[in-house]
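Engineer: Turn this into a model:
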Amino acid sequence: MLFPLLDHSEENLSQKEWDDRLLPFLSQSLVAIDDDNWLQQLVRVVLKMITSFSDDGDRDDKAFLYKFFGFSLRTSRNEEVIKMLLSALLHTSHEELQDREGIAVALSFSCPGNIGS
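Structural biologist: Next up is the predicted model:
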């Protein structure tokens, strides 16, 4: 599972290349862990991080977290957890364009077979 990440860092890969390698790894990790309680706690931390970003310097990190949120939503098989994730996502701030775009991307990534763009 770690093979796509070996010998690479943020210094030698562009943000898009890094996302393209890291997101499938994270998705596989979520499937392998398969623990809804752990997933709920992780998503709470991700949402807290999303709301803590405030300037354009964090734009790529915030966008990545929305993508990761979408993968988390796709991974859960528990109806109650999915409802909690959707509710949490839809209760995030919609004031900033980046947040509205992030929510749309997260929902796109939640669709099976879609790794987003």
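Engineer: When you work out contacts or count neighbours from here on, use the C-alpha atoms and nothing else.
Structural biologist: Fine.
Engineer: Could you name the helices and strands sitting against the helix ranked longest in the chain?
Structural biologist: Selection of the longest helix in the chain by residue count, based on DSSP state H, yields helix 15-33. Packed against helix 15-33 by the contact rule (3 or more CA pairs under 8 Å, 6 or more residues apart in numbering; DSSP states H and E) you find helix 59-75.
Engineer: In terms of secondary structure, what does the helix it packs on contact?
Structural biologist: helix 15-33, helix 36-52, helix 79-90, helix 97-109.
Engineer: What residues sit buried inside that helix?
Structural biologist: 61-75 (16 or more other CA atoms under 10 Å).
Engineer: here's the other one to compare against:
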Amino acid sequence: MTTVLAIVLSLVFLPLGLAKIAGVPVMRQAAAHLGMSTGLYRVVGALEVAGVAGLLLGLTWMPLGLTAATGLALLMAAAAVVHLRHGDPPPRAVPAAVMALISLAYAATATTAG
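Structural biologist: Model (predicted):
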């Protein structure tokens, strides 16, 4: 189950993180909508890509996977809060909240498996 969750999370976070780093127009628009600079949004993207690396490497060394999953969960919880604080309707915060929960599920399964 840990492997499945790592792959699912990686398939979501890797393209989004890379798009933020590359400054794809839709990501620049999202950053502007949330009142963030493109540079800060690139940092968020780099954290997402680093989280993916940590999740995948964590399949062989659990402490790294736990750290990465915890970091991604915190990042996504913060994203949900940022959406709500900027006046987005609650459904706009749901994807970030769901990704936070999936990241926590990875951490829980890695802990019980390890």
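Engineer: Report the TM-score for the pair.
Structural biologist: Superposed pair, TM-score by TM-score structural alignment, normalised by the length of the second structure: 0.36. Supporting alignment: 65 aligned residues with a CA RMSD of 4.1 Å.
Engineer: want to throw the helices and strands packed on helix 59-75 of the first structure into TSV with mean neighbour count?
Structural biologist: Shown next, in TSV, are those (neighbours: other CA atoms under 10 Å):
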stretch	mean neighbour count
helix 15-33	15
helix 36-52	15
helix 79-90	15
helix 97-109	18
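Engineer: Count the residues that sit near Ala113 of the second structure.
Structural biologist: Ala113 of the second structure has 10 neighbours, counted by other CA atoms under 10 Å.
Engineer: mind checking how far it is from Leu64 of the second structure?
Structural biologist: Using CA to CA, to the nearest Å, we find Ala113 of the second structure at a distance of 14 Å from Leu64 of the second structure.
Engineer: Likewise for Leu47 of the second structure?
Structural biologist: When Leu47 of the second structure is compared with Leu64 of the second structure (using CA to CA), they lie 14 Å apart.
Engineer: again, but for Thr3 of the second structure
Structural biologist: 14 Å.
Engineer: Show me which of those two is the more surrounded one.
Structural biologist: For Thr3 of the second structure and Leu64, the more surrounded residue by other CA under 10 Å is Leu64, and the numbers stand at 18 against 15.
Engineer: pretty sure the more buried one is in contact with Leu57, am I right?
Structural biologist: Yes. At 7.0 Å, Leu64 of the second structure counts as touching Leu57 under the criterion of CA atoms under 8 Å.
Engineer: Just give me the residue right at the centre of the second structure.
Structural biologist: Centroid-nearest residue in the second structure, with CA atoms, centre = their mean: Leu72, separated by 4.4 Å.
Engineer: That one is in contact with Ser103, isn't it?
Structural biologist: Yes. Leu72 of the second structure lies in contact with Ser103 (CA under 8 Å); the separation is 6.5 Å.
Engineer: Name the residues contacting each of the two.
Structural biologist: Counting by CA atoms under 8 Å, 6 or more residues apart in numbering, Leu72 of the second structure and Ser103 have no contacts in common.
Engineer: what two of the buried residues of helix 59-75 of the first structure are the furthest from one another?
Structural biologist: Asp61 and Thr75 (20.9 Å; CA to CA).
Engineer: Spit out the contact partners of Ala22 of the second structure.
Structural biologist: Arg42.
Engineer: Quick one: distance of the longest helix seen in the second structure to the chain centre.
Structural biologist: When the second structure is parsed with DSSP H, its longest helix is helix 62-85. Counting by CA atoms, centre = their mean, to the nearest Å, helix 62-85 of the second structure is centred 6 Å from the centre of its parent chain.
Engineer: Helix or strand next in line after that helix, which one?
Structural biologist: helix 94-113 (DSSP states H and E).
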